[in-house]
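[1] sequence first, predicted model second:
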Amino acid sequence: MALLVVLGGGESGVGTAILGLKKGYEVFVSDKGKIKEKYKNVLEHFGIDWEEEQHSEDRILKADLVMKSPGIPDKVPLVKQLVEKGVPVISEIEFASKYTDAKIIGITGSNGKTTTTMLTNHILASAELKVGMAGNIGDSYAKMVAENDFEYYVLEISSFQLDGIVDFKPSIAVITNITPDHLDRYEYEFENYIASKFRIAENQDENDYLIYDADDTVLVEWLKNHPVKSKLMPFSLNKVFEEGAFIEQNEIIIKTTTDTISMIKDTLALEGQHNVKNTMAAATIAKLVGIRKETIRACVSNFQGAPHRLEKVLKIHHVEYINDSKATNVNAAYYALDSMKSPTVWIVGGVDKGNEYMELMPLVREKVKAIICLGEDNEKIKHVFGNAVDLLVETFAMEEAVKVAYKIAERGDTVLLSPACASFDLFKNYEDRGDQFKNCVKNL
């Protein structure tokens, strides 16, 4: 019996363990940290062998196949040893894809991928297709493959997950955009990160589709120098295509070889130019899958949006509080500030991933009346924006940040949490950061 070793006992790890067991592997789960109680219970239920707070190297190095959770970098010594021994080290999406005949829709990008994934899933589910949504969002893809018989999978896929693929091949792939992010994992080389994102299309052939933002110069340049085999379906706010999605007057037009659909831009549920693009991508997928125009139009006008992404929390004394905790990089914060319509008190900061804040300067000068830093190290933010706003305050806890914002904000202002940074200095993850923000606002 072949030995499958799963490194990491989180959602993707436990899901992979269940699928591996079902497919006849001997399975061993090893986590260097603590495994959450709920996952331990699942492993015990299935009789899967596991360990926590250590890696038993002698046992792990005997593996026939290793599934590595996306959070573990390739440069970890144990992973290097496995690779040197010739043991395949793959990601959950690679492993699970081998065991399903479903049509796979893979969505990646620096920003917008969660919203695009959720909207796509919303349209397909509304059309009563048998669809599962997984990957970097919600439930484990491998666990879904083990327990369901879906016809479609809509997968949100991170660059870390794409680093661990060999044969993974979505029939429809989307790259929403590429901006510098996670550079600490890519030797601080932007090229490496771009190449990683484009792996989503590397196994595609001429029967497959790649949907991409034709306004994104990084994407356009890369495609020019590294052509793909799949059929290209661009979307744009200012270009027009024979096939693709574009704007004419106040309408979104989506053209495929067989059909055209138009939608009035003002009917979209999601606000902001970036969400016009996310909607274009999701609607193009729906069109390629063959969903009726009426269904697509209805879905883009009634979609609720992703939590922690420009999520309206409350209005208190005519001040709007917005939770954009999912903005873990500068580009995401750019979208958020760009969509602000009133003077903004901006809560920003966290773990800096090599951020370049200067591109936010025009928006900060135009829209931001005060900055509240929320992080253990705020030096870079203070250095860049110290002279750009009248007031900059340092805080080290969410409750403090929200109370300061409440004091500063005046009638008609907006308080925006859009950190532009990772959350791991003060919070478990961006969800924890967003939930704390919402709770603190509700307790004002």
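    Cool, the structure landed.
[2] going forward, measure contacts and count neighbours with C-alpha atoms only.
    Noted.
[3] which element is residue 146 on?
    Following DSSP states H and E, one finds residue 146 within helix 141-147.
[4] let's bring in a second model and compare:
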Amino acid sequence: PGVPRESRYLAAAVKAKRELQNDASLFFRFAQNPTIAVTGTRGKTTTTHWIAQLLSKKYGPIVPTGNNPDNPFLTELRLLERSRDTKRPVVVEVSSWQSEYMARALRAPCIAVITNLFPDHLNRYGGSMEEYARAKAEIFRLQDKDDTLVLNADSTWTQFFLKQKPKARMFFFSKKPLAKNREGVFLRGAHLVFRTNGKEQKICSVKKFTKDFGEHNLENVMAGVAALFAFDQKMKFSERSLLQLKGVHMRQEIIFKKRGLTVVNDSTATSPDGTIAAIERFKNDHPLLITGGTDKDLEMRELARVIKQHILPARLILLNGSATKLLVADLLRKKYFKKTKPQLFGTLIECVEAATFIAKGKGTIIFSPGSASFEKFKNEFDRGEQFNKLVKNSFTKI
């Protein structure tokens, strides 16, 4: 799916009247199992993993597939074919690049979830948010009345998706009470509530969950619970079961914690919104931020505003790259640095060394690039693994 849409090789294949498919379209064409598919800009990986974890309690071990380097689509397809168990649910994460070809599968997921939509990958979509949204909408285009589409009632882009006239049953999730004519999961006070067919069911308190996992993860868990109720309304949830959910690798993952110092690996934050979420979560923990990377035609102004609000200039470490230059320009316009100069480094090892010296064993070091990785790394996972190794070498003696 990472092949550019304007690739001359794809153009040659089309000219030769060859059929084009990607891993997602092949998976949905041949997989016979009931499938819950999750897409969106932020939170899709966490939501996917949490749906799988909660389903596993009732249906046995489920490993998410799709946009997952440990279990990609075609690997999962082979496992399903060998098991011959067509009743076990499958949970998949779908990127916008993968969803572009999903309609070619001629089959749709029985449950589709769109967590939210923010600017991302605009270099692939000609700078157009609408084109990016259309790619996401492919996840539900072939759904019918027996399927369910789960949308974020608090997202400004939900109206766009509704204008595409989805044929599936609609569930929504929201941090506010839903409109009376809408079904789904919402927050009332400190409790999750599920509404369907005009009846409401109090699920559990999420007060401690929100405190421990952060406000943004409340949306992720609501999306997951809505999808699970759409799949099986006999599913049971409790505050304890939600607090037992495990975080996702390299997504605000705490990889080191000792004697007043915490280190967070958020390498999969490939857009400014991801880094903003990380800052908001750890803003009261004396944060030191390592950020920067490759540009994807995304605005950095809001990230610059949040950095100015919560990160001291002396505790901002910048990994040089095309996106970093844009961020620095926005910070300069906001007079963020004042009399200091940006702490700009060419390699990740230099960033970690500087962070180690500045932190002096206290506070929270957040590695959240807020941009792509391709100028210096294979991908965001390679970037994150390199960070983990550097942290292990730097902090194990503390």
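    Thanks, I have the structure now. The structure displayed is predicted, hence computed values, not measured ones.
[5] TM-score for this pair?
    Once superposed, the chains reach a TM-score of 0.88 (TM-score structural alignment, normalised by the length of the second structure), with 374 aligned residues with a CA RMSD of 2.1 Å.
[6] returning to what we had before: now the helix holding residue 146 of the first structure: buried residues?
    Judged by neighbour count using 16 or more other CA atoms under 10 Å, the buried positions of helix 141-147 of the first structure are 141, 142, 143, 144, 145, 146.
[7] try stretch 16-33 of the first structure
    Neighbour-count burial for stretch 16-33 of the first structure flags 16-21, 25-31 (criterion: 16+ other CA under 10 Å).
[8] among those residues, which one sits closest to residue 166 of the first structure?
    Using CA to CA, the shortest approach to residue 166 of the first structure within the buried residues of stretch 16-33 of the first structure belongs to residue 16, at 16.4 Å.
[9] all helices of the stretch 151-300 of the second structure, in order?
    158-163, 207-213, 215-231, 239-243, 272-282 (DSSP state H, counting those that start in this stretch).
[10] mean per-residue distance, the third one to the first structure?
    Yep, that's helix 215-231 of the second structure we're talking about. The superposed helix 215-231 of the second structure is, by mean CA distance after the TM-score superposition for the first structure, a mean 1.1 Å from where its aligned residues fall in the first structure.
[11] show me the contact partners of that helix.
    The set of residues external to helix 215-231 of the second structure that reach it, using CA atoms under 8 Å, 6 or more residues apart in numbering, is 36, 43-44, 46-48, 50-51, 55, 111-113, 115, 148, 150-152, 171-175, 184-186, 192, 194, 206, 209-210, 235, 242, 277, 281.
[12] keep only those of those that are in strands.
    Among these, the members falling in strands (DSSP state E) are 36, 111-113, 148, 150-152, 171-174, 184-186, 192, 194.
[13] tell me how far the aligned partner of residue 170 of the second structure in the first structure lies from residue 226 of the first structure.
    Taking TM-score structural alignment, residue 170 of the second structure has residue 232 as its aligned residue in the first structure. Using CA to CA, to the nearest Å, we find residue 232 of the first structure at a distance of 13 Å from residue 226 of the first structure.
[14] of the two, who's got more company?
    Taking other CA atoms under 10 Å, residue 232 of the first structure and residue 226 do not tie; residue 232 has more neighbours (17 against 10).
[15] in the second structure, what residues pair with the helix holding residue 146 of the first structure?
    The alignment of helix 141-147 of the first structure onto the second structure (TM-score structural alignment) covers residues 73-79.
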